[in-house]
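J.: using only what follows, build the 3D model:
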Amino acid sequence: MRRLIAGLAMALCLAPAISHAQELIDPEAILLDELIVEARLPGPAWWKVTDSDSTVYVLGAPSALPRGLAWDQTILKRRLDGANRLILPAAATAGLGDIGGLLALRKQARRDVQPLPPPLQARVEDAAVRLGTKGERYLEWRPVAGALMLLSDNRKAMRIDPAEPHKAIGKAAKKARVKAGRAATYEAVVLGRAVLAAPESAGLTCLDVALEEVEAGPVVFQATARAWAEGNVRAALDGRRSYDLCINGLPGMADQVNQANAAQAAAIAAALKTPGHSVAVMSLRSLVSQNGVLDRLRRDGLTVTTPDQ
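T.: Here you go, the predicted structure:
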């Protein structure tokens, strides 16, 4: 269950189009070309949001990186110097009060599990061999839960570090004595309930998307991570979005994504009320999508400067 909840949380913290993506709801499907540019400064791309007397520097970040990937933190450290605060992306959390609910969800996710179509079951078993596990590990759960566990195991096998780049960013903020806080938090139990409410068709599509990621191997993920580190925004967005597509296709989760983007935009706008500058770290796709964070801030009359300027 920890892997399931970790996967759900990672997906909200935030690709070529996957062949089955059209079957899943995707509130961040449309990207705004004018925001997708190549950075002029070294390292990952930064956007800037300003009003008359204050600035928020916004770093677009992936939810995870390959272990050992080096990236230039020069601009990050420069902008943290003297910053009022560091705004972290919205994320799901599981507190002590959630434990009972999570245990109950674990039992429910294993009830009334129907056999998969033989071709799909064969692919699950082949994927398990690739990952050094057994097919039963994924087949004993409802399809959407099994898919999220499969994705977590695959990221582990590809040596993907779910703590980065946010761990490095937090360490730099601590060294600069900048207080960090999330734009918003959501209960992990809500996400677990969405898994249970997913119709069979959405679960099977999610499982198919997860299998495509396993079958593709680590090459695409590594390439998009390097592109992010080099400030190539378009190439960084060109990776697989398996977690996002699975989560967004669950009942009510598209609304949750929109609420998260609204909360993140509001946190940046609130930081602008304090003279000086602050730093924000947001999911790269949530920044540049239609009705995403930067789109909302522009509509509110704030000035957004892109990384190429």
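
J.: rest of the way, CA atoms for contacts and neighbours
T.: Will do.

J.: surely G101 is in contact with V189?
T.: Yes - counting by C-alpha atoms under 8 Å, G101 touches V189, with 6.6 Å between them.

J.: out of the two, which sits in the more crowded spot?
T.: V189 (21 against 14; other C-alpha atoms under 10 Å).

J.: contact partners for the more buried one?
T.: A94, D98, G101, L102 (C-alpha atoms under 8 Å, 6 or more residues apart in numbering).

J.: who wins for neighbours among those?
T.: L102 (20 neighbours).

J.: SS state for that one?
T.: helix (DSSP: H, G, I helix; E, B strand; the rest coil).

J.: for it, give its distance to A235.
T.: Going from L102 to A235 by C-alpha to C-alpha, to the nearest Å gives 37 Å.

J.: what's the answer for R111, then?
T.: From R111 to A235 the distance is 41 Å (C-alpha to C-alpha).

J.: with neighbour numbers in mind, choose between the two.
T.: Between R111 and A235, counting by other C-alpha under 10 Å, A235 is the more crowded of the two (20 against 11).

J.: so how far is the helix or strand where that one lies off the chain centroid?
T.: Using DSSP states H and E, A235 sits in helix 233-236. Computed by C-alpha atoms, centre = their mean, to the nearest Å, the chain-centroid distance of helix 233-236 equals 15 Å.

J.: which element follows it toward the C-terminus?
T.: helix 242-248.

J.: quick check: buried residues in the helix or strand following that following helix?
T.: Downstream of helix 242-248, the next assigned helix or strand under DSSP H and E is helix 253-271. Of all the residues in helix 253-271, those buried under the rule 16 or more other C-alpha atoms under 10 Å are 253-254, 256-258, 260-269, 271.

J.: stretch 145-156 now?
T.: Those would be A145, G146, A147, L148, M149, L150, L151, S152, D153, N154, R155, for stretch 145-156 by 16+ other C-alpha under 10 Å.

J.: just checking, what packs against the helix or strand harbouring the second one?
T.: G146 is part of helix 143-157 when elements are defined by DSSP H and E. Contact here means 3 or more C-alpha pairs under 8 Å, 6 or more residues apart in numbering; DSSP states H and E; on that basis helix 143-157 packs against helix 2-12, helix 118-131, helix 136-139, helix 200-216, helix 242-248.

J.: now those helices in JSON lines, with mean neighbour count and distance to V56?
T.: Formatted as JSON lines, the helices and strands packed on helix 143-157 follow (neighbours: other C-alpha atoms under 10 Å; distance: least, C-alpha to C-alpha, whole Å):
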{"stretch": "helix 2-12", "mean neighbour count": "20", "distance to V56": "22"}
{"stretch": "helix 118-131", "mean neighbour count": "16", "distance to V56": "42"}
{"stretch": "helix 136-139", "mean neighbour count": "17", "distance to V56": "43"}
{"stretch": "helix 200-216", "mean neighbour count": "21", "distance to V56": "35"}
{"stretch": "helix 242-248", "mean neighbour count": "25", "distance to V56": "26"}
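
J.: and these: which comes nearest G170?
T.: helix 2-12 (16.5 Å; C-alpha to C-alpha).

J.: one more, so I can put them side by side:
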Amino acid sequence: MIEGGRPARPWGRRIAAALLPCLLAACGTAEPGPQAQPAMWLVADADTRVYLLGTMHALPPGTDWDGGKVAGAIDSAGELVMELAPGELAAAGEVFGELAPRATPLAIDARLPQPALTRYRALEASGSDFGGDTLDDWAVVVLMAQRAAKNAGLSSSDGVEPGLTARFKAAGKPISGLETARGQLMLFETLDPATQRTLLTRAAAGSDAAMQDIDTLVAAWTRGDVATLAAEINADIDAVPAARRAIVTERNRRWTAWIAARMARPGTVMVAVGTGHLVGTDSVPAMLEAAGTKVTRAQ
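T.: This next block holds a predicted model:
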């Protein structure tokens, strides 16, 4: 899809990198990387503290993100809550393999207009064949997101979640998840066909700029630049309202309710979710504040 003579913004790349941990897989070596100060918020009352840490699910190898106020929050938290518990994250590949195939193959050439198809083929040529003819539109977007992340030098093993998991496991602290891998992928699987096709077309049309967009997101996340993160992510997802409702707004509403209920029990909790859920007008912090809960920026 071309808008105003220019490629459509690569929605699939940005939103996948920011929101869905089971979408990204890339490799890299552990070398010294950039220092990061990711945004973190705190919800607290007399006997409960809930830290909200905005994550990136894949990062440049060696990124140092767990210093500063984040280090203190990790040490003080008695439990970790992520989008997916470690077992669910491990099962994501199998669930993807089950849900992704189309009932009847359809050539990518028949789904994408030019020059979106040309850009799609260029991204595909940077690695192995996507096998997109046999997959649902949403699943092709997932594979494109993986490829773009890898091409941008990101590594899922260097994302925030593996580091948090290792720290909490070593300390013998419980780890749980807000969702299941199947539940996350069903958010895409149950999108109507027109919305799925829009996501695929926009992602393909903007894939030539995917690495630049990922770099912009990672840089903004590294410096805790909430305004830039909100502008970058929301500018893309606002263009696909049905996807926004399913993948962002409704999930944020469920997670907000979970946090509100958790505040009724004492203790300190680290809640680590994709940064896209913690910025913008319908973010978790915004929903908490709208319900009368005080949220403060902790880093």
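
J.: so which of the helices and strands packed on helix 143-157 of the first structure is nearest L302 of the first structure?
T.: Closest approach to L302 of the first structure among these is made by helix 2-12 (25.1 Å; C-alpha to C-alpha).

J.: list the contacts of that closest one.
T.: Helix 2-12 of the first structure is contacted from outside by 63, 90-93, 145, 148-149, 151-152, 162, 188, 191-192, 243-244, 247, 257, using C-alpha under 8 Å, 6+ apart.

J.: relative to helix 253-271, how tilted is that helix?
T.: 60 degrees (axes from the mean of the first three to the mean of the last three C-alpha atoms, to 10 degrees).

J.: just the angle between helix 2-12 of the first structure and helix 143-157, please?
T.: 90 degrees.

J.: with the second structure superposed, average distance for the next helix-or-strand element following helix 2-12 of the first structure?
T.: As assigned by DSSP H and E, the chain's next helix or strand after helix 2-12 of the first structure is strand 46-50. Here strand 46-50 of the first structure, set against the second structure after superposition, deviates by a mean of 1.1 Å using mean C-alpha distance after the TM-score superposition for the first structure.

J.: which residue numbers in the second structure go with strand 46-50 of the first structure?
T.: Aligned by TM-score structural alignment, strand 46-50 of the first structure corresponds to residues 40-44 of the second structure.

J.: how distant is the matching stretch from the center of its chain?
T.: 20 Å.

J.: now what about it, what contacts it?
T.: Residues from elsewhere that reach stretch 40-44 of the second structure, judged by C-alpha under 8 Å, 6+ apart: 49-54, 70, 263, 285, 293-299.

J.: stretch 124-139 of the second structure now?
T.: The contact list for stretch 124-139 of the second structure, computed with C-alpha under 8 Å, 6+ apart, reads 96, 100-102, 104-108, 140, 143-144, 147, 188-189, 196-197, 199-200.

J.: and if we set it to 7 Å?
T.: Stretch 124-139 of the second structure is contacted from outside by 100-102, 105-108, 140, 143, 188-189, 196-197, 200, using C-alpha atoms under 7 Å, 6 or more residues apart in numbering.

J.: mind putting these into CSV with distance to I2 of the second structure?
T.: Putting these into CSV (distance: C-alpha to C-alpha, whole Å) gives the following:
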residue, distance to I2 of the second structure
A100, 27
P101, 27
R102, 26
P105, 26
L106, 22
A107, 21
I108, 17
V140, 19
L143, 22
F188, 23
E189, 25
Q196, 17
R197, 14
L200, 13
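
J.: now A152 of the second structure: how far from V141 of the second structure?
T.: Distance from A152 of the second structure to V141 of the second structure, by C-alpha to C-alpha: 16 Å.

J.: run through the residues that contact the counterpart of P266 of the second structure in the first structure.
T.: Counting by TM-score structural alignment, P266 of the second structure corresponds to P275 in the first structure. By C-alpha under 7 Å, 6+ apart, the contact set of P275 of the first structure is D53, S54.

J.: can you tell me how far P275 of the first structure sits from V56 of the first structure?
T.: Distance from P275 of the first structure to V56 of the first structure, by C-alpha to C-alpha: 10 Å.

J.: and F168 of the second structure, what pairs with it in the first structure?
T.: So F168 of the second structure corresponds to A173, using TM-score structural alignment.

J.: neighbours around that match, how many?
T.: Neighbour tally, A173 of the first structure, other C-alpha under 10 Å: 22.

J.: tell me the contacts of it?
T.: L80.

J.: part of a strand, is Y57 of the first structure?
T.: Yes - judged by three-state DSSP, Y57 of the first structure forms part of a strand.

J.: what is the helix or strand in which V271 of the second structure is found packed up against?
T.: Using DSSP H and E, V271 of the second structure sits in strand 267-274. In terms of contacts (3 or more C-alpha pairs under 7 Å, 6 or more residues apart in numbering; DSSP states H and E), strand 267-274 of the second structure is packed against strand 48-55, strand 79-84.

J.: out of those strands, the one nearest I214 of the second structure is which?
T.: Closest among those, using C-alpha to C-alpha: strand 48-55, at 14.0 Å.

J.: list the buried residues of the helix or strand following that closest one.
T.: Per DSSP H and E, the first helix or strand lying C-terminal to strand 48-55 of the second structure is helix 68-76. Neighbour-count burial for helix 68-76 of the second structure, with 16+ other C-alpha under 10 Å as criterion, is recorded at V70, A73, I74.

J.: which one of those sits closest to D213 of the second structure?
T.: Nearest member of the buried residues of helix 68-76 of the second structure to D213 of the second structure, counting by C-alpha to C-alpha, is V70, at 25.8 Å.

J.: how about the closest one, what's its match in the first structure?
T.: Checking TM-score structural alignment: V70 of the second structure goes with L76.

J.: ok, its match to D308 of the first structure distance?
T.: For L76 of the first structure, the distance to D308 of the first structure equals 17 Å [C-alpha to C-alpha].

J.: next, the distance between the ends of stretch 94-114 of the second structure.
T.: End-to-end span of stretch 94-114 of the second structure (C-alpha to C-alpha): 33 Å.

J.: how far is it from where the chain is centred?
T.: Taking C-alpha atoms, centre = their mean, one finds stretch 94-114 of the second structure lying 22 Å from the centre of the chain it belongs to.

J.: for E189 of the second structure, which residues are in contact?
T.: Contacts of E189 of the second structure by C-alpha under 7 Å, 6+ apart are W138.

J.: counterpart of it in the first structure?
T.: Checking TM-score structural alignment: E189 of the second structure goes with R193.

J.: would you indicate which residues of the host helix or strand of that match are buried?
T.: Here R193 of the first structure, judged by DSSP H and E, is contained in helix 188-197. Buried positions in helix 188-197 of the first structure, judged by neighbour count with 16+ other C-alpha under 10 Å: A188, V189, V190, L191, G192, R193, A194, V195, L196.
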